[in-house]
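Participant: curious how this folds, go ahead:
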Amino acid sequence: MNAIEQAVRWLNDPLNWTNPGGVLDRLGEHLVLSAAAVALGCLVAWPIGLWLGHSGRGGGLVVLVSNVTLAVPTLALLTILPLTFLGFGRPSVIVALAVFAVPPLLANAYTGVRQADPEARDAARGMGLSGWQVLRRVELPLAVPYLAAGFRTAAVQVVATAALASFVNGGGLGQIIRAGFGLDIAAGGGQILAGGLLVAGLAVLVEIVLAVVERIVTPRPLRAARRGANRRAADAVTGG
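Facilitator: Just a heads-up that it's a prediction; the model follows:
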């Protein structure tokens, strides 16, 4: 029996889904880790990106931070952070994944505000709105397509990368893959492939769901800008 047949048989076994430590348990852990990491990334990156974009300063800093955080391997962070006060387990995993989520969130928040219509910004200031009011009432709504695109990119990347959490006892679907490697390759190859398919399938599902959510939360007049935001997301992250 080849690995593909083994993987199909493994996935079709109900006990592999419902037993303690099975797919359903690991899926719940994976989603909790990913959601917490993206939420932490948003709390850090969005306020900084929005404020720097509003002030018109720090563009080089945004690119530098994005490039540096992208250059740091997530596996390296997962190896180093458990040796700190965070210890092994979920806290270190969440922080490491949050660092990985920051670049698209930060870059798209900054770019979204900078791409706001200058005439709308000037009109708001002419009406006597303060800087904070301009950001909240004008620039932030116009930046929604970019914020949504950055969130979507960060979430998919984090979901795909969270499989590495198993290396530091963080749980998630990566535990299934790791357990497969603990077996003889002839016996565990199907489980390894099944775990990889589960992670890939979850990442694709998140991409589809967030694409729908992105369209829903984007105001109708701004939906035309959504495609441009998606096209510029990669350039914003890499500084291209």
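
Participant: okay, CA-based contacts and neighbour counts for the rest of this
Facilitator: Fine.

Participant: look up how far Gly89 lies from Val134.
Facilitator: Look at Val134 and Gly89: by Cα to Cα, to the nearest Å, they are 42 Å apart.

Participant: neighbours around the residue nearest to Arg125 when sequence neighbours are not counted, how many?
Facilitator: Of all residues not flanking Arg125 in the chain, Val134 sits nearest, at 7.0 Å (Cα to Cα, 6 or more residues apart in numbering). Counted with other Cα atoms under 10 Å, the neighbours of Val134 add up to 19.

Participant: identify all contacting residues around the helix or strand where Val134 lies.
Facilitator: Using DSSP states H and E, Val134 sits within helix 131-134. Residues outside helix 131-134 that contact it (Cα atoms under 8 Å, 6 or more residues apart in numbering): 121, 124-125.

Participant: nearest to Ala162 among the residues you listed?
Facilitator: Arg121 (39.7 Å; Cα to Cα).

Participant: want to put them side by side, so please do this one too:
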Amino acid sequence: MLADTWNYLLAHPAQFSRALWVHITLSASALFLAAAISIPAGIAVARRSNWSLAVVNIANVARTLPSLAVLALVMPLLGTGFAPALFALTLIALPPIVTHTITAMRGVDADVVDAAIGMGMTRSALLWQVELPMALPVIFAGLRTGAVQVISGAVLAAFIGGGGLGDFITAGVAMMAVPQLLVGAVPVALLALASDFLFGALQRRMTPQGLRAP
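Facilitator: The predicted structure is shown next:
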């Protein structure tokens, strides 16, 4: 089975390279856009109890939606192709990042904030020098979750013409061709594991020494 998969890969190097590049580009772009939206939004509403509760509740509801359902909802509005897939994957990545950002900001020690304010720190300095450094480990936990969800969800982009490694998987399922399916499935699994490891390492690196797990 693995030999057949390897032979199929060797027979279609250009097609595989193109699909891999599209998958990585699609996933990275969606994660970047989601972070650019979610992190500032989470910071903005974190200190407003009513707003933060509403945003967290909406995000939690959104997290229950299957990835394929999100893609299906986007298709009638934006059509098919890379851009609609990017939009849908960005929506998929928003909930875990915004909820972790709100949790992180609300979890900053109030005594530390009061002490910083007492020292005369401006609101901007307080955010950049105190709150964000303390919140970063939890924020990166959200990015870690979002990255894995986006990489996995990008497989389904093949259903709306988004391209990527999902093309091999859907074609393999349709034709009952296991080697072709594995050419798409194995790299996706490796990408998800690699992103989880990378963001996990960054999360541990940003966690204060005394709070790290042994």
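
Participant: picking up where we left off before, neighbour-wise, give me the winner out of the contacts of helix 131-134 of the first structure.
Facilitator: Among these, Ala124 has the most neighbours (other Cα under 10 Å), with 19 neighbours.

Participant: residue in the second structure matching that one?
Facilitator: Counting by TM-score structural alignment, Ala124 of the first structure corresponds to Ala116 in the second structure.

Participant: that match and Phe82 of the second structure, how far apart?
Facilitator: From Ala116 of the second structure across to Phe82 of the second structure, the span is 46 Å (Cα to Cα).

Participant: which one is the match of Ala124 of the first structure nearest to, not counting chain neighbours?
Facilitator: Spatially, and ignoring its direct neighbours in sequence, Ala116 of the second structure is nearest to Leu126 (6.8 Å; Cα to Cα, 6+ apart).

Participant: coming back round to it: filter the contacts of helix 131-134 of the first structure down to the ones in strands?
Facilitator: Per DSSP state E, strands hold no members of these.

Participant: including distance to Val204 of the first structure, could those residues go into TSV?
Facilitator: As requested, the contacts of helix 131-134 of the first structure are exported to TSV (distance: Cα to Cα, whole Å):
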residue	distance to Val204 of the first structure
Arg121	37
Ala124	40
Arg125	43
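
Participant: and those residues, which is closest to Ala98 of the first structure?
Facilitator: Nearest to Ala98 of the first structure among those is Arg121, at 31.9 Å by Cα to Cα.

Participant: ok, the closest one - contacts?
Facilitator: Taking Cα under 8 Å, 6+ apart, one finds 134, 138-139 in contact with Arg121 of the first structure.

Participant: same check, this time on Arg204 of the second structure
Facilitator: Contacts of Arg204 of the second structure were listed using Cα under 8 Å, 6+ apart, and they are 137, 212.

Participant: residue in the first structure paired with it?
Facilitator: By TM-score structural alignment, Arg204 of the second structure lines up with Arg215.

Participant: mind checking which helix or strand that match is in?
Facilitator: Counting by DSSP H and E, Arg215 of the first structure is part of helix 185-217.

Participant: show the contacting residues for the counterpart of Leu31 of the second structure in the first structure.
Facilitator: Applying TM-score structural alignment, one finds that Leu31 of the second structure aligns to Val38 in the first structure. Counting by Cα under 8 Å, 6+ apart, Val38 of the first structure makes contact with 97-98, 101, 151, 154-155, 158.

Participant: out of the residues you listed, the closest to His30 of the first structure would be?
Facilitator: Distances from His30 of the first structure to the contacts of Val38 of the first structure, taken by Cα to Cα, are shortest for Val158, at 9.9 Å.

Participant: can you find the partner of the closest one in the second structure?
Facilitator: With TM-score structural alignment as the criterion, Val158 of the first structure pairs with Val150.

Participant: helix, strand, or coil at Gly120 of the second structure?
Facilitator: Three-state call for Gly120 of the second structure (DSSP: H, G, I helix; E, B strand; the rest coil): coil.

Participant: what about it, neighbour count?
Facilitator: Neighbour count for Gly120 of the second structure, taken as other Cα under 10 Å: 10.

Participant: ok, for Val178 of the second structure, nearest residue in space, not its chain neighbours?
Facilitator: Gly172 (5.9 Å).

Participant: element containing that neighbour?
Facilitator: Assigned by DSSP H and E, Gly172 of the second structure falls within helix 166-175.

Participant: for that helix, name the packing helices and strands.
Facilitator: helix 178-206 (3 or more Cα pairs under 8 Å, 6 or more residues apart in numbering; DSSP states H and E).

Participant: what do you get if the cut-off is 10 Å, keeping everything else the same?
Facilitator: Using 3 or more Cα pairs under 10 Å, 6 or more residues apart in numbering; DSSP states H and E, the elements in contact with helix 166-175 of the second structure are helix 13-46, helix 178-206.

Participant: okay, those in TSV with distance to Ser52 of the second structure next?
Facilitator: Listed next are those as TSV, based on distance: least, Cα to Cα, whole Å:
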stretch	distance to Ser52 of the second structure
helix 13-46	5
helix 178-206	23
